[in-house]
Every structure is written in structure tokens, then in C-alpha cells.
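# Below is the structure, and that's it, no one-letter string:
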């Protein structure tokens, strides 16, 4: 009930051209009912998509009706939306949604920084002479 169906499009996008996988971007025009509490509406939309399709949208992009390009017969032009997204045309909308929903992408760089340090040994077991074991834990520090 929060999105106008004829102005809603699910589009596969890539934020990194070298990435081997696509991400799901939902372009949608919110109904007047959704504008009262857009954060709630967007969370419900994302939850419904995840439950019913099994894919969590990476981007929820509320747009005006005229931002959804259509053909002369009214078919949504997803390719134009994808190209616009990848060119940065929707960066402001994406950022506004991230701030509204408080996603991880809104945490400033100075607030969270990875620190690599030596970990305490837990339950050591003897190794053969001349052999060593190196264990690395954590995510990619470049990500």
C-alpha cells in the first residue's frame, strides 16, 4: 500500500563495475499514505520483498513519478534507470534513504575503523618442530 505499482521498478545494478554480482535497487514512488512515516513504509517494503522473493534490496530509492522513465506504451525503462543509477544520478536519493533508515553506510569513517592486533592464544596444542600456524580472523580491511 506504500508504493504506486505503475511507478515501481526492481532493477539489477552494480556499484562496482568489476563486481561479479548484481545488487537489487527498488525505484518507487511513495503513496500519500507512506509520506506520513516514510521510514516505516520503506522498512515494510524491504521486508515484504525479502520475505516474498528471498532477496533483500540493497537500495530503496523513492523517486518522483516523472523520474521513472517509460516507453510510449507505458512500459518502465529499467535499462535507463540502471544506467542513471550507475552514473550517480540517484546518489542523493540513496543517501537520503540511508540516513532515514540509519543503515551501516551512514556510519562516518572516523567512528569505525578496523584495527588489527595480535590475539591471545586459546588452547594451544604443540606443533611439529619448524612448523607454524597462522590464523587470520575478521573481514577484509579494504572493504
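Thanks, I have the structure now. All of these numbers come straight from a predicted model, not from anything done at the bench.

# When you work out contacts or count neighbours from here on, use the C-alpha atoms and nothing else.
Noted.

# Distance of residue 99 relative to residue 4?
Remark: distance between residue 99 and residue 4 (C-alpha to C-alpha, to the nearest Å) = 23 Å.

# Residue 60: what's it in contact with?
25-28, 42, 46, 94, 97 (C-alpha atoms under 8 Å, 6 or more residues apart in numbering).

# go with 10 Å
Contact partners of residue 60, counting by C-alpha atoms under 10 Å, 6 or more residues apart in numbering, are 10, 24-28, 42-43, 45-46, 93-98.

# Put this next to the previous one:
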């Protein structure tokens, strides 16, 4: 994860310099996005908190998103990723909300998405959502790829 660590360090420095903050809601990356951001010295100046929203119950308990709020949304979709990013930003009062939701593998999810599929979103002064398809079934490699893609999206938003 050397590239992820380098990217997280650069993001941490940029967020600190700008006086901006981030909150994270992640799923199939399993906390690696938060871990990368928290691995930077001085992370408490920009990282407000995060949650691993891996199940429907976690969505309700950790993000306070009732079933009605996500009715008709697939969990590994750009609209759902945007909802998670917006909710994280709002709940923590952060400048930026960053989210990831997908299928790490080795198999896909119950919605027909293959392993290696994830949707990542950023919400703040601007919003973006992207879909990533690694084409891989290696769970650990996908988790790392999802983390790198999420940090890359945050970097693009800060540019």
C-alpha cells in the first residue's frame, strides 16, 4: 500500500493547509480508506470520523439511513455512494464526505455486480461519483484498489 500511503500523506497535508475536514463512509474497502487517512501525522486536524457501512443494519445504525431513504437504490451504485458521502459530510459537519460501496470478492454481490465493482463518491463544495471495475476477484487487491480510487477522487476534488 505504499502508493496509497503516499497519496494519503499528500492529501493530509493539503487538507491541513486548506483547513478542510473529511468524514468517511466505506463498505467493501473495510476501513482501509480511514486507515490510510489516519496514518498521516496530524490526522486529527482533518479527519473527523468514519464508519464501515457493510450491512443494511450498519446503514441504519451508523448512518441513520432508514429503508425509506434508500428505497429503490442499489447499494453498489453511484446514487447510493452519493447519499453515503452526503450523509457522512452532514453528520460530521465536515467539508468533505467520502464514500465507497461495492463488492471486493472473491464473488460478486447479490445485485449482480461482479467482484471488483465499486462506486465511490465525494460530497462537499463539489460532488462527483465514479464506478470502478477492477476485473479482479482478489479480495485484498480489490480493497486496496478501492482505497486508492477513493483517495484519488478526493485528490481530484481538492485540485
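In hand now; what should we look at? All values reported here derive from a predicted model rather than from experimental measurement.

# TM-score them against each other, please.
With the length set by TM-score structural alignment, normalised by the length of structure 1, the two chains reach a TM-score of 0.32; 80 aligned residues with a C-alpha RMSD of 5.0 Å.

# still on that earlier bit, can you select the buried ones among the contacts of residue 60 of structure 1 for me in ChimeraX?
In ChimeraX syntax, the buried subset of the contacts of residue 60 of structure 1 is picked out as below (16 or more other C-alpha atoms under 10 Å):
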select :10,24,25,26,27,28,42,45,46,94,95,97,98
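
# Nearest to residue 62 of structure 1 among the contacts of residue 60 of structure 1?
residue 28 (5.0 Å; C-alpha to C-alpha).

# shouldn't the closest one be in contact with residue 41?
No. At 11.4 Å, residue 28 of structure 1 and residue 41 do not qualify as touching, with contact defined as C-alpha atoms under 10 Å.

# Among the contacts of residue 60 of structure 1, which lie within helices?
Among those, DSSP state H puts 42-43, 45-46, 93-98 in helices.

# now, the most widely separated pair of those?
45 and 95 (17.7 Å).

# In the longest strand belonging to structure 1, which residues are buried?
As assigned by DSSP state E, the longest strand anywhere in structure 1 is strand 3-13. Of all the residues in strand 3-13 of structure 1, those buried under the rule 16+ other C-alpha under 10 Å are 3, 7-13.

# cool, stretch 23-42 of structure 1 as well?
Within stretch 23-42 of structure 1, judged by 16+ other C-alpha under 10 Å, the buried ones are 23-30, 34, 38-39, 41-42.

# again, but for stretch 79-96 of structure 1
Buried residues in stretch 79-96 of structure 1, counted by 16+ other C-alpha under 10 Å: 81-82, 85-86, 90, 94-95.

# Which single one of these is nearest to residue 61 of structure 1?
Distances from residue 61 of structure 1 to the buried residues of stretch 79-96 of structure 1, taken by C-alpha to C-alpha, are shortest for residue 94, at 5.8 Å.

# Spatially nearest residue to that closest one (excluding sequence neighbours)?
Nearest residue to residue 94 of structure 1 in three dimensions, chain neighbours excluded: residue 61, at 5.8 Å (C-alpha to C-alpha, 6 or more residues apart in numbering).

# again, but for residue 9 of structure 1
Leaving aside its sequence neighbours, residue 9 of structure 1 sits nearest to residue 27 (C-alpha to C-alpha, 6+ apart; 5.2 Å).

# my guess is the one you found meets residue 62, correct?
Yes. Applying C-alpha under 10 Å, one finds residue 27 of structure 1 in contact with residue 62, separated by 5.9 Å.

# Can you tell me how far the nearest residue to residue 62 of structure 1 once chain neighbours are set aside is from residue 81 of structure 1?
Take residue 62 of structure 1 and drop its neighbours on the chain: the residue closest to it by C-alpha to C-alpha, 6+ apart is residue 28, 5.0 Å away. Distance of residue 28 of structure 1 to residue 81 of structure 1, computed by C-alpha to C-alpha: 11 Å.

# do residue 26 of structure 1 as well
For residue 26 of structure 1, the distance to residue 81 of structure 1 - C-alpha to C-alpha - is 10 Å.

# how about residue 145 of structure 2, secondary structure?
helix (DSSP: H, G, I helix; E, B strand; the rest coil).
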